[in-house]
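**Q** 3D model of this:
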Amino acid sequence: MDRPLTGPAAEKFEAIAAEAIAGMPAAFREQMTGVVVRIEEFASAEQLAAVEMHHEERWYLTGLYEGRPLTEESVWESGGMPPVISLFRQPLLLEMRETGVALEALVKHVVIHEAGHHFGFSDEEMHALEDQVE
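**A** From the prediction side, this is the model:
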């Protein structure tokens, strides 16, 4: 796949991501206030390298958490960049087309999964969080 896909604009993705975060249980939602959510068309070369993927695989990375998980933060450190959840629009559109899963469900799943990295969760704990989101 070389051509960009058409579909909802980045603003739609942002709105769905905000709804997913707003639907989290209060204890989790409060800890997400400093996390930045960005919508990009694709992961950058640096982001792909960070997860050991190549440029040709850019269509398969739908989201990425960059930052220090809460479980590794220290009160002695300050001044760092805020954690970021990046959602990659083109891969999400492709997954939506290939699977038939609604965009809202895909974006919600990726946001919750990446938020799970922020909390230092295992995959099992991430699925439990996803089940709790309204």
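
**Q** hey, let's count contacts and neighbours off CA atoms from now on
**A** OK.

**Q** Return the distance of the biggest helix by length in the chain from the chain's centre.
**A** As assigned by DSSP state H, the longest helix anywhere in the chain is helix 103-119. Chain-centre distance of helix 103-119: 5 Å, with Cα atoms, centre = their mean, to the nearest Å.

**Q** Could you also give me the structure for this next sequence, so I can compare it with the first?
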Amino acid sequence: MARSNQTADWGNRLSPSLGEIESLAIEAYAHLPETFRALCGDITIQVSEFPDDQIVEDMGLESPFDLLGLFEGTGIGERFSLQTGEQANRITIYRRAILDYWAEYEEALGEIVTHVLIHEIGHHFGLSDEDMERIEASAE
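**A** Next up is the predicted model:
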């Protein structure tokens, strides 16, 4: 039996860059339900190769590959306080950990990025796993 060529155009592709992952994340975020995005207020989405050493240490990670994303900022109860110097909400997506996960599982890269965004936001604002599953299903 003859084998068919299944390489498509992978022979000439490079792994997605920081900018390409960021574009995937911005696009995925734009397609999340408005009520869910409203939890975040103004938010910055950024992409880094890995978490810095301080985050790895603070979170007790065995490896920087153990963290796909991180939400940093204020929660709902904190946003409306009179505190000064509030930290802007930010989600950092870790490119190398996401690419490693992508290589291990049969999921589309965009689905992984969407999943990370939903879970970083959801966990930060105390949503249940069931709530996050519903949001993820609505984003598909």
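
**Q** The helix or strand following the longest helix of structure 1 vs helix 103-119, what angle?
**A** Remark: after helix 103-119 of structure 1, the chain's next helix or strand is helix 123-132, criterion DSSP states H and E. Here helix 123-132 of structure 1 points in a direction 130 degrees away from that of helix 103-119 (axes from the mean of the first three to the mean of the last three Cα atoms, to 10 degrees).

**Q** that older thread, give the buried residues for the longest helix of structure 1.
**A** 103-104, 106-119 (16 or more other Cα atoms under 10 Å).

**Q** Repeat that for stretch 129-139 of structure 2.
**A** Of the residues in stretch 129-139 of structure 2, Met132, Ile135, Glu136, Ala139 count as buried by neighbour count, 16+ other Cα under 10 Å.

**Q** Hmm, the third one is touching Ile118, no?
**A** This means Glu136 of structure 2. Yes: with contact defined as Cα atoms under 8 Å, Glu136 of structure 2 and Ile118 form a contacting pair (6.9 Å).

**Q** List the contacts of the residue located most distally from the centre of structure 1.
**A** In structure 1, the residue that sits farthest from the middle, by Cα atoms, centre = their mean, is Trp76; the gap is 27.4 Å. If you count contacts by Cα atoms under 8 Å, 6 or more residues apart in numbering, Trp76 of structure 1 has none.
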